[in-house]
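Asks: pasting the structure only:
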């Protein structure tokens, strides 16, 4: 399961474990903000959950997470975009 993740995600998980799960320490290590680290972790968790369920990663969630990680999008904005997208998908499937 973990081997299916990209190298950068596996490295992140390794550093996260070595930091005893401290997002604050991870933010310092990577030289980014706490919300950026939180977004990275959320993306990795989502990918792992989907892999466990035999589903491919959600492309929109991946894109939004990458934009947050690069500082091009704020987490709150990404959550709003994802929420609107999911609502539109639900309406379409009804």
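Replies: The structure has been received and is ready for your questions. Given the structure is predicted, the values throughout are model-derived calculations rather than measurements. Residues are numbered from 1 along each chain as shown.

Asks: For the rest of this, base every contact and every neighbour count on C-alpha atoms.
Replies: Fine.

Asks: Show me the helices in the chain, by range?
Replies: 7-18, 23-30, 34-52, 59-69, 75-93 (DSSP state H).

Asks: Alongside the first one, take a look at this:
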């Protein structure tokens, strides 16, 4: 469970609250006083971060590009194109 330790403190707390609320996103929305879609987006971003942490075997370039997507610095569509071009050049 090393991935948990690598998450930011706020994300760890979010996961704790998710578990305490039996996985209910509606309950989390009440706890954080935000809308359900806001909670869903946050959870999706945490899931993406966890996936990145688990994919340490990937090149650091690709990981950095995907981190930019998670942090809304780059669109997913553009990131895919950049990674595809990078992989083609590596061949």
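Replies: Now that the structure is in, tell me what you want to look at. If you're wondering where the values come from, they're calculated on a predicted model, not measured in any experiment.

Asks: Superposed, what's their TM-score?
Replies: Remark: TM-score between the superposed chains equals 0.70 [TM-score structural alignment, normalised by the length of the second structure]; 79 aligned residues with a C-alpha RMSD of 2.4 Å.

Asks: circling back to that earlier point, mind putting the helices of the first structure into JSON lines with mean neighbour count?
Replies: Converted to JSON lines, the helices of the first structure look like this (neighbours: other C-alpha atoms under 10 Å):
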{"stretch": "helix 7-18", "mean neighbour count": "14"}
{"stretch": "helix 23-30", "mean neighbour count": "16"}
{"stretch": "helix 34-52", "mean neighbour count": "18"}
{"stretch": "helix 59-69", "mean neighbour count": "18"}
{"stretch": "helix 75-93", "mean neighbour count": "12"}
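
Asks: Just put the ones you listed in CSV and tack on distance to residue 1 of the first structure.
Replies: What follows is these, written out as CSV (distance: least, C-alpha to C-alpha, whole Å):
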stretch, distance to residue 1 of the first structure
helix 7-18, 11
helix 23-30, 23
helix 34-52, 7
helix 59-69, 18
helix 75-93, 25
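
Asks: how close does the most centrally placed residue in the first structure get to residue 91 of the first structure?
Replies: Per C-alpha atoms, centre = their mean, the C-alpha nearest to the average position across the first structure is that of residue 43, at 1.5 Å. As judged by C-alpha to C-alpha, to the nearest Å, residue 43 of the first structure and residue 91 of the first structure stand 25 Å apart.
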